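J.: Quick one: sequence and predicted model below, then my questions.
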Amino acid sequence: MAISVAPGLSLQEAELVFTYILASGPGGQNVNKVATAAQLRFDVVRSPSLCERTKARLLRLAGSRATRDGVIVITARNFRTQQKNREDATERLATLIREAAHRQAFRVATRPGRAARQRRLDGKAHRAGIKRGRKVRGEE
């Protein structure tokens, strides 16, 4: 089954490896007995779903969550059930991939046209005239 990340981009569920570990936090005695925290591992370098540019950006964005081998490790322990923590980890990975796949629109620097420059100068001259009109004659 495929996990949809963005339009035209999806991950195969086989690319995600889940392990479950003991979690701290809410759960009472259950916390000591049941491994509810989900640890998601995603091998970015060997993933066929991502292009090279997205892979490089993803590893940079992941920061300390990425290992030297190019594997992203996300630990989710906010919820009391394995299923909810699994969904949380998957969503966090999807958000990270979405951010890495997003292409930044570059602004092309342009210069103001002749009419815009003239409007600016006209505005400055008008403002100077207003200030000149406030001057009291003979008190200088």
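T.: All right, it came through fine.
J.: all contacts plus neighbour counts: C-alpha atoms, from now on.
T.: Will do.
J.: What about Pro26, how many residues nearby?
T.: By the measure other Cα atoms under 10 Å, the count of residues near Pro26 is 12.
J.: Check which helix or strand the closest residue to it other than its chain neighbours maps to.
T.: Among residues not flanking Pro26 along the chain, Arg80 sits closest, at 6.8 Å (Cα to Cα, 6 or more residues apart in numbering). Under DSSP states H and E, no helix or strand contains Arg80.
J.: Next, the contact list for Arg80, please.
T.: Pro26, Gly27, Thr36 (Cα atoms under 8 Å, 6 or more residues apart in numbering).
J.: cutoff 10 Å now
T.: Counting by Cα atoms under 10 Å, 6 or more residues apart in numbering, Arg80 makes contact with Ala23, Ser24, Gly25, Pro26, Gly27, Gly28, Asn30, Val31, Val34, Ala35, Thr36, Ala37.
J.: would CSV of the residues you listed with distance to Val71 and secondary structure be doable?
T.: Converted to CSV, these look like this (distance: Cα to Cα, whole Å; DSSP: H, G, I helix; E, B strand; the rest coil):
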residue, distance to Val71, secondary structure
Ala23, 22, coil
Ser24, 24, coil
Gly25, 26, coil
Pro26, 29, coil
Gly27, 30, coil
Gly28, 33, coil
Asn30, 30, helix
Val31, 28, helix
Val34, 26, coil
Ala35, 22, coil
Thr36, 22, coil
Ala37, 19, strand
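J.: try this one side by side with the last:
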Amino acid sequence: MSISPEKEKAIAERMTRLGISEDDLRETFVRSSGPGGQNVNKTSTCVHLVHLPSGLFVKCQQDRSQTVNRLLARRLLLDRIERLKTGQISAEKARTEKIRRQKRRRSKRAQEKTLELKHRQSEKKKLRGKIGGEDS
């Protein structure tokens, strides 16, 4: 399976725009796993791509073709580098950390404190009841 020259050109333009050269990348090929039969078992179609200056890496085995996986790996790596340069990664990390904190179970002490505050509030509300008796 071949890749269109337009896609290759787009990747090359994006790499130059981000200031990344082919020398900055280390590309290795390993055997894929999963569906694909004999082709996957015999050939090294999984692409492991490392950006040496930043240390970022991606592993791509989405397709049975090594050439397609090479393009997809480059695209994924460029996405990550772009997010790193624009500062989106820190925003994403902050968002995921916030969600993790929200989902985390509260400590016993925090639960007791919340219950105590609720009891106090209910006591205050009880005091707001009618003062006089029933015989008005």
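T.: Everything's here; your move. From a predicted model like this one, the values you see are computed outputs, not experimental measurements.
J.: Would you mind finding the match for the residue nearest to Pro26 of structure 1 in structure 2?
T.: Taking TM-score structural alignment for the superposition, Arg80 of structure 1 sits opposite Arg64 in structure 2.
J.: cool, and Gln118 of structure 1?
T.: The criterion is TM-score structural alignment: under it, Gln118 of structure 1 has no aligned partner in structure 2.
J.: and the helix or strand harbouring Gln118 of structure 1, how far out from the chain's middle?
T.: Following DSSP H and E, the helix or strand that holds Gln118 of structure 1 is helix 114-134. Relative to the centre of its chain, helix 114-134 of structure 1 is centred 44 Å away, using Cα atoms, centre = their mean, to the nearest Å.
J.: what do you get for stretch 91-99 of structure 1?
T.: Taking Cα atoms, centre = their mean, one finds stretch 91-99 of structure 1 lying 7 Å from the centre of the chain it belongs to.
J.: same thing with stretch 65-72 of structure 2?
T.: Relative to its parent chain, stretch 65-72 of structure 2 has a centroid offset of 22 Å by Cα atoms, centre = their mean.
J.: before we move on, what about stretch 9-16 of structure 1?
T.: 19 Å.
J.: Centre-most residue in structure 1?
T.: Centroid-nearest residue in structure 1, with Cα atoms, centre = their mean: Glu99, separated by 3.9 Å.
J.: Show me what Thr96 of structure 2 aligns to in structure 1.
T.: In structure 1, no residue is equivalent to Thr96 of structure 2 according to TM-score structural alignment.
J.: Confirm Thr96 of structure 2 sits in a helix?
T.: Yes - checked against DSSP: H, G, I helix; E, B strand; the rest coil, Thr96 of structure 2 lies within a helix.
J.: wait, what's in contact with it?
T.: Taking Cα under 10 Å, 6+ apart, one finds Ser90, Gln102 in contact with Thr96 of structure 2.
J.: redo that, cut-off 6 Å
T.: Contacts for Thr96 of structure 2 (Cα atoms under 6 Å, 6 or more residues apart in numbering) come out as none.
J.: One more: Val5 of structure 1?
T.: Neighbouring residues of Val5 of structure 1 by Cα under 6 Å, 6+ apart: Ala94.
J.: do that again at 7 Å, thanks
T.: If you count contacts by Cα atoms under 7 Å, 6 or more residues apart in numbering, Val5 of structure 1 has them with Ala94, Arg98.
J.: quick revisit: would you turn the contacts of Arg80 of structure 1 into TSV with distance to Leu93 of structure 1?
T.: As requested, these are exported to TSV (distance: Cα to Cα, whole Å):
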residue	distance to Leu93 of structure 1
Ala23	20
Ser24	22
Gly25	22
Pro26	23
Gly27	25
Gly28	28
Asn30	27
Val31	25
Val34	24
Ala35	21
Thr36	18
Ala37	15
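J.: Out of those residues, which two sit at the greatest distance?
T.: Maximum pairwise distance in the contacts of Arg80 of structure 1, criterion Cα to Cα, is 14.3 Å, between Gly28 and Ala37.
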